[in-house]
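Enquirer: Fold the stuff below for me.
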Amino acid sequence: MKASKPTTRARRGAQGFQFTQADFEALADVALQHARQLGVADAAVEVSEGSGLSVSVRCGALENVERNRDKALGITVYLGQRRGHASTSDFSVEAIRATVQAAYDIARFTAEDPAAGLPEETDVANDYPDLELFHPWPIDAEQAAELALRCEAAAFAVSPLITNSEGASVSAQQSHFWAEHMRDGQRRRQGIFYGGYASSRHSLSVAPIAGKGDGMQRDHWYTSQRNPAELASPEAVGRYAAERALARLRPRKIATTECPVLFDAPLAAGLLGAYVQATSGGALYRRASFLLDSLGRQVFAPHIDIDEDPHIIGAKGSAPFDDEGVRTLARTVVSGGCVKGYFLSTYSARKLGLRTTGHAGGSHNLRLTSRLTQPNDDLPAMLRKLGRGLFVTELMGQGVNLVTGDYSRGAAGYWVEDGVIAYPVQEITIAGNLAEMLRGIVAVGADVYNLGSKYVGSVLIERMKVAGN
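Expert: A predicted model of the protein is given here:
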C-alpha cells in the first residue's frame, strides 16, 4: 500500500504546511547519508512539522489569539549497542549534519545497552493502511472567535445563575511527519521502515461559573475530534457545561464513610489509563508497578474485557504504526478479567525478554467493556445500580502510586440515595488500592465516552473509602 499512495500523502502534507512530504524525505536523506559517511550502519531519523490556531474569549470579548508553527528533525544512531540521539529545528544542510555528528559523538561515549537497537525486521510496518487521520480545518481567527462566543453565550443563556465564565476556546491543530530507518547501511527494503502521514486534532471548550461569592461553582465541557465536521455544536457544548455548573450549586460535606463509588465516564478513562501505565514496559522492567508478572493472571473482575483496535478510521487513538515504525495490530488486552498482553516498545520488550506489542508512544483505541452491560445501562440506570453512595464527577491531585497501587484523590460529585442524585458534595477524598478497585468493578455503563485513545462508560466500584468531615 505504501508504494501506491506516496503522491496522495505528499499532496495532503502540503495543505497548510510549509513543507511537503517530499521535502521531509529529502531532509531525512541528508541526515542518513551523513550518518553513513561517519561509519554508522544503523540509524533512525524523523522529520516533523506542526501548525495551528488557538482562539479564546471571555465574557463576550476576544481574549487571546495564538498561532503556532514548529518543526524538528531528530536522529538516533547506533554504534553496536551504544545509542546517541540529537535533534534540531534548523533544516539547513549544515545544521542537519552537525546534529548527526552530535548524535554520533554521544553514542561514542555512551555505555553499551544490550536492549538498544532498531526494531526487528519482522515487526516493521512496510505496508500500512491510510486511516484518514488528516482533516484540516480552514478556519481563521474571526471564525474561531465567533464559534467560541456562541459557545459561551449558550452557557450564559441557560440560567441567570450562570454569572461568570473562565472563557471558551477553539483550537485547530495539524501536523505531519516522515520517519525512516537505515539498517546495515541499507534503506527502503522489506524489513527497514520508512513512512509517515498527516494528522489533525480540533477542539471547542467552555468553562462557565454559576452562583456568586463563596457559593460559586465552576464546571466545563468540551468536544474534540480529528474531523471538524464531527465536533459537537457550540450551543450543545455551552448548554451542557452550564448544566454541569448549575448542578454543583449549594454543595454539602459528608461524613467519612465507606460506600460504593460510581466514576463518571470521562473519569473512568483515567482508571483505564492507570492500568495501562502499570502494564507498560517501562514500569515493568524497572519493577515499579503493582501489576508485575501479571500476564495470564486475573486482575479485573471476571466480567471485564479490554480490546484494542488501532485501525479505526478517523479515530483519535488510531495509528498504522507506532513511534518506532512497528506495525500496530488489533488485539485482546484483557479477557474475563485476565491479562492477555502488556504495552511494550522494542526496548522495553527486550529488557523483559518479550516481543514488542507496537506501543512505543502509547495505546491505541482501548475499549473497556463488561459482559454484564445491557444496552439500556445509561447514566440513570447506573445511578440506580449505585443505590446509595458517591457519584464522582471531578478528581483533583495526582494521588496514584503505581508501585503499590495506592489510590487517593481529592474529589467532588453527588451523593446518591435510592438511585437518585440527592445533592452535590465537595471537599472529599476517595481512597483505595487499584488492585482491589479493578477487581471490585461491579458494573460498566453503556454511556460510553471517548477520551483520547480510550473508550469507557461510567464505572461502578463496589466499595471505597470516602473521607469527608
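
Enquirer: can we go C-alpha only for contacts and neighbour counts from here?
Expert: Fine.

Enquirer: Just the buried residues of stretch 35-55, please?
Expert: 35-36, 40-55 (16 or more other Cα atoms under 10 Å).

Enquirer: structure for this one too, so we can compare:
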Amino acid sequence: MQNQDIERLKNIVQSLLDEAKQQGATSAEAGLSQENGLSVTARLGEVETIEHHCDQGLGITVYFGQRKGSASTSDLSPDAIKETVGAACSIARYTSEDEFAGLPDKELLATEFPDLDLYHPWALTADEAIALTIECEAAAMAYHPDITNSEGATVNTHQGIRVMGNSLGFLQARLSTRHSLSCSVVAQRGDSMQRDYWYSVARKANDLEAAAAIGIKAGERTIKRLEARRLPTQQCPVLYCAEVASGLIGSLIGAISGGALYRKSTFLLDALDTQIFPDFIRIHEQPLIKGGLGSAAYDGDGIATQTRDIVSEGYLRGYVLSTYSARKLGLQSTGNAGGVHNLTVTTSNNDFQAMLKLLGTGLLVTELMGQGVNMINGNYSRGAAGFWVENGEIQYPVEEITIAGNLKDMFKNIVAIGNDVDYRGNTRTGSILIERMSIAGE
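Expert: Prediction:
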C-alpha cells in the first residue's frame, strides 16, 4: 500500500471526527478498515472453492457528555460520512448517561509507533494457490493407505489496514498481513474412523511450513488416532499438548478481564497479588515482538501497550482492562482493549519427550470438545481425546472421555511447562502438565 493511500484513509477518518464536532458532539472516536485476500480449498485433488475477499467499513462513536452513540457504513463518500455521523449523534442524544463512558485518558495514548514488521503481502495467484492446496492434500493422502478421504486443504491470504483516530489528536494507521495453509484428512481401519488436521500460520508467506510437510503431519496425526479406546473412570495426571494448552491460559485471561471483574462473574474476583499458580510460573505480555501474531503498539482504545507480567512467581500481578472496564473498577487501563498481545508463558527445559517422562502414567490430551467451563466458580469439564501414556511412552489413542476439575486447583497443581511452544497464535505456551484430574470414561 502506498503512502498516499494511507494518508487518504487517514483524511477520511479525520473528516468523520470533524463532522462529529460540527454536529455538536463533545468528543468522538472513529475507525476505518480495508481488507482483501484470497481463499482456495481443494478436496480430493479438485478445486472446491475460490474466494476473493475485499471489504471495507468505517465506524464512528460520538459522545455528548456521558451519552454515547455509534454508527457504521461501508460507503466512504462525503455524503455517507455525514449521514453516518448524524445517525450516531441521533442515537447519543437519546441514550442514558453512563458515567464511565468517554475517550481514554490522553496521557495514556500511544506516542511511539515502532515498525513491528507486520505487513508482508503475498502476491499469490489463484493457480498458485490451487497448486499449493493440491500438493498439501496429496502429501496427506499418500502418507498411509488407511487414509481414505479428505476434508480438503485450504490456503488463505489476508492483508489489511486499520486507521484509528479520536478527537484527542490520536490518528494512526496499522497495516498487517496473515497467511495460512491447512489440511484435514480422514482415515479408516475396520470400524474405526478418525480425522485430524494440521496447519501453519504466519505474517510472511515464507515463514509458513512447506505444503507437503503440513500434509504429512496431518496424515501422521490422523493415523495415530485410529483404533482409539475409552478409558475407565479414574483420577490421573494430565498433560495438555501445546496446541490445546493455550486454552487453559485463555481461561485465566477470561477470569481476570475487566468485564468479568466488574460483573463479579469470575472465580478470580479480588485475586490480585495472591498466589494462583506454583512459584515457577510466569505469564507476561510482549506486544512489541517483531512479526508476532499478537503484536501491536496500541490497543483498541489507542492506549499504548506495555510489556508486563500478568503472573510472576505464581502471583497474579495485573488484570486485563480496557478504558471502560478500568473506570468501572476504579483502576487504570492496562492497554488491553481488544485483548492481550503475545501472551507468553515461561517454559522449563523439558522438551515434549521429557514432558511425557514427567507424566509417567496418565493422559495426554490432544483435542478438547465442548465449552464446559464455568467462569463464576471455576468448574471445568470438557470432552477430550488423546493418548494413554505408561512409563513415559504413548501406548494407544483414547476418545469419548471427559476430563474434569476446578481451574483454581488445576492452576495450582501445574507440575511443569514444556519448551515445545506453539507460536501459531496470540498465546505462546508449551505443553502443560497437571498433577491430577478426574477422567470420566467407561
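
Enquirer: What does the TM-score come to for these two?
Expert: Laid over one another, the chains give 0.98 as their TM-score (TM-score structural alignment, normalised by the length of structure 2), with 442 aligned residues with a Cα RMSD of 1.2 Å.

Enquirer: picking that back up, return the subset of the buried residues of stretch 35-55 of structure 1 lying in strands.
Expert: 42-55 (DSSP state E).

Enquirer: which pair in those residues spans the largest distance?
Expert: 42 and 55 (43.5 Å; Cα to Cα).

Enquirer: what about the aligned residue in structure 1 for residue 410 of structure 2, which helix or strand?
Expert: Matched by TM-score structural alignment, residue 410 of structure 2 corresponds to residue 437 in structure 1. For residue 437 of structure 1, the element it lies in under DSSP states H and E is helix 434-439.

Enquirer: what ranges do the strands span in the stretch 101-250 of structure 2?
Expert: 147-166, 171-189, 192-202, 234-240 (DSSP state E, counting those that start in this stretch).

Enquirer: corresponding residues in structure 1 for the shortest one?
Expert: Under TM-score structural alignment, the match for strand 234-240 of structure 2 in structure 1 covers residues 257-263.

Enquirer: Relative to structure 2, what is the average displacement of the matching stretch?
Expert: With the two structures superposed, stretch 257-263 of structure 1 lies on average 0.4 Å from its match in structure 2, counting by mean Cα distance after the TM-score superposition for structure 1.

Enquirer: Tell me what angle the longest helix anywhere in structure 2 forms with strand 147-166.
Expert: The longest helix of structure 2 (DSSP state H) is helix 3-22. Here helix 3-22 of structure 2 points in a direction 60 degrees away from that of strand 147-166 (axes from the mean of the first three to the mean of the last three Cα atoms, to 10 degrees).

Enquirer: Would you mind finding the match for residue 423 of structure 2 in structure 1?
Expert: Aligned partner of residue 423 of structure 2 by TM-score structural alignment: residue 450.

Enquirer: average offset between the strand or helix carrying that match and structure 2?
Expert: Using DSSP H and E, residue 450 of structure 1 sits within strand 449-451. For strand 449-451 of structure 1, the mean deviation from structure 2 after alignment is 2.0 Å (mean Cα distance after the TM-score superposition for structure 1).

Enquirer: Now find how far off-centre that strand is within its chain.
Expert: 10 Å (Cα atoms, centre = their mean, to the nearest Å).

Enquirer: Which other helices and strands does it contact?
Expert: helix 265-278, strand 454-456 (3 or more Cα pairs under 8 Å, 6 or more residues apart in numbering; DSSP states H and E).

Enquirer: any idea which of the ones you listed is most buried?
Expert: Mean neighbour count (mean count of other Cα atoms under 10 Å) peaks for strand 454-456 among those, with a mean of 25.

Enquirer: any residues touching that strand, and which ones?
Expert: Strand 454-456 of structure 1 has contacts (Cα atoms under 8 Å, 6 or more residues apart in numbering) with 265-266, 268-269, 272-273, 317, 364-369, 444-445, 447-450.

Enquirer: if you set the cut-off to 6 Å instead, what comes out?
Expert: Applying Cα atoms under 6 Å, 6 or more residues apart in numbering, the contact partners of strand 454-456 of structure 1 are 365, 366, 367, 368, 448, 449.

Enquirer: Counting neighbours, which of those residues comes out on top?
Expert: residue 366 (27 neighbours; other Cα atoms under 10 Å).

Enquirer: how much space between it and residue 452 of structure 1?
Expert: 10 Å (Cα to Cα, to the nearest Å).

Enquirer: Also residue 158 of structure 1?
Expert: Distance from residue 158 of structure 1 to residue 452 of structure 1, by Cα to Cα: 28 Å.

Enquirer: Kindly report the same for residue 126 of structure 1.
Expert: 26 Å.

Enquirer: Who has more neighbours out of these two?
Expert: residue 126 (22 against 17).

Enquirer: Now check that one against structure 2: what is it aligned to?
Expert: In structure 2, residue 126 of structure 1 lands on residue 111 (TM-score structural alignment).

Enquirer: and the equivalent of residue 355 of structure 2 over in structure 1, how many residues sit next to it?
Expert: By TM-score structural alignment, residue 355 of structure 2 lines up with residue 382 in structure 1. Number of residues near residue 382 of structure 1 (other Cα under 10 Å) recorded here: 25.

Enquirer: Apart from its chain neighbours, what residue comes closest to residue 382 of structure 1?
Expert: Nearest residue to residue 382 of structure 1, sequence neighbours excluded (Cα to Cα, 6 or more residues apart in numbering): residue 445, at 6.3 Å.

Enquirer: Contact partners for the one you found?
Expert: Counted by Cα under 6 Å, 6+ apart, residue 445 of structure 1 has contacts 377, 378, 457, 458.

Enquirer: Redo those residues as CSV? Include distance to residue 29 of structure 1.
Expert: Output for those, formatted as CSV (distance: Cα to Cα, whole Å):
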residue, distance to residue 29 of structure 1
377, 55
378, 54
457, 46
458, 49
